[in-house]
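Q: based on what follows, work out the 3D shape:
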Amino acid sequence: MPQEITCLIADDHEVVREGLRLSLSRAPHIRVVGEASDGSSAIALAERRRPNVVIMDVRMPGMDGLEATKILTEKVPSASVLIFTAYGERSLLGRGLESGAKGYILKEAPHQTLLRAIEKVANGEGYVDPALMPDFLTRDREDMLTVREREILQLLADGMSNADVAAKLFISQETVKSHVRHILAKLEADTRTHAVAIALREAIID
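A: Coordinates of the predicted model:
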């Protein structure tokens, strides 16, 4: 029999935690050692119970799963975090990577996929749900800003107008507008201010 793996479940929906606990109870080598309904509780519980794996929901009240993952991986480096996400939240994959998570599993994943993911991350390996792989493979190409786009975003963050940016970079205002449109699309931002806020939060610019 494989070595025992201890798990902590962090999700704000009791029905989800219950379903996970039930699913994992069918695997003799996996033991659930705690449950948390928000990020702060997950960190506190992980510090006490020292689980091998933390199954972390992304959207929770108060501290979200990504912020909790960042802190948890610093405080309890022996615990591997498995991000437990809905398919509609796949745009958060990049942030999950940066937060220190070891793997990603969809809430819709079959039982065997969940077990494989837990075993992999418990072993220190990375794991990505097969259904999310296309997003991972295209992430760098589609989501990341080019050097020029980052440069323009930094100037916008410094308070420059399109005309100022155009003059500084020796390009036309139309070209600046085109770059700004691409930046908004890639960052899924509504306005320039929103794009700057996202870029600062994600440390794309400083």
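Q: contacts, neighbours, all on C-alpha from now
A: OK.
Q: so what's residue 79 closest to, chain neighbours aside?
A: residue 52 (4.8 Å; Cα to Cα, 6 or more residues apart in numbering).
Q: before we compare anything, build this one as well:
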Amino acid sequence: MQTTGNRIGIMVVDDHPLLREGIAAVIGGQPDMQLVAEAATGIEAVEQFAAHHPDVTLMDLQMPAMNGIDAIAAIRERSPSARIVVLTTYHGDVQALRAFKAGASGYLLKSMLRKELVDTIRQVHAGGKRVPAEIAKEIAEYASSEALSAREIEVLRQVAGGNANKRVAVQLGISEETVKAHMKSILSKLAASDRTHAVTIALKRGIIET
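A: Below is the predicted model of the structure:
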């Protein structure tokens, strides 16, 4: 891993320049940290990691071209010891679990950056993991819930787009009765009262994205 002297080398990955600038300013004020790379997409993140080998990478999840979870997986495949902290606005337990399964060491809500960014970087650099209490609570709350299948997620994405069952059936190349069966299963698994409620729950938990 790259460091200058005893400083922690950090890469910031986010498609919003203002957020990158804000984080760079915070890092610049820390005597034990140095910004060594920036990226605006997942693809750039993989390339910049290979070029600079940062000690800690701060990774947004919602980005064009390649999302953060895919970028984490790609980086960790090449560098299994890479330490990556997710930056996100989403509280969802499903998205958090995806990130950790991809190889993230920390998960930080963007609303927490001002108070917790510096300590999180140090903790992850030291080999620890960082999960906000509210995310850990959500993960524990839904740990026993039955996960939606890949097809059920596809159906729910279509429903979230405002499509009726007939349109969903056409889009996915299945029968309308099959769509209805999937929706029944989705409502049961999510403990949702109707289609709109199911979409709301799925967005909140990070099962589907806007």
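Q: ok, the aligned partner of the residue nearest to residue 79 of structure 1 in structure 2 - how many residues close by?
A: Here residue 52 of structure 1 is matched to residue 55 in structure 2, going by TM-score structural alignment. When counting by other Cα atoms under 10 Å, one arrives at 25 neighbours for residue 55 of structure 2.
Q: re the thing from before, hang on, the residue nearest to residue 79 of structure 1 packs against residue 76?
A: No: in terms of Cα atoms under 8 Å, residue 52 of structure 1 does not count as a neighbour of residue 76; the distance is 9.8 Å.
Q: thinking again about what came up before, how far away is the residue nearest to residue 79 of structure 1 from residue 200 of structure 1?
A: 33 Å (Cα to Cα, to the nearest Å).
Q: and for residue 155 of structure 1?
A: Relative to residue 200 of structure 1, and taking Cα to Cα, residue 155 of structure 1 is found at 12 Å.
Q: over to residue 57 of structure 1?
A: 24 Å.
Q: same question, residue 77 of structure 1
A: Here the criterion is Cα to Cα. By it, residue 77 of structure 1 lies 26 Å from residue 200 of structure 1.
Q: more crowded one of residue 155 and residue 200 of structure 1?
A: Using other Cα under 10 Å, the more surrounded residue of residue 155 of structure 1 and residue 200 is residue 155, with 18 against 15.
Q: do you know how far that one is from residue 123 of structure 1?
A: From residue 155 of structure 1 to residue 123 of structure 1 the distance is 44 Å (Cα to Cα).
Q: likewise residue 141 of structure 1?
A: Here residue 141 of structure 1 is placed at a distance of 30 Å from residue 123 of structure 1 (Cα to Cα).
Q: list the contacts for the equivalent of residue 115 of structure 1 over in structure 2?
A: Applying TM-score structural alignment, one finds that residue 115 of structure 1 aligns to residue 118 in structure 2. With contacts defined as Cα atoms under 8 Å, 6 or more residues apart in numbering, residue 118 of structure 2 is in contact with 26-27.
Q: doesn't residue 18 of structure 2 belong to a helix?
A: Yes: counting by DSSP: H, G, I helix; E, B strand; the rest coil, residue 18 of structure 2 is located in a helix.
Q: give me the aligned partner of it over in structure 1.
A: By TM-score structural alignment, residue 18 of structure 2 lines up with residue 15.
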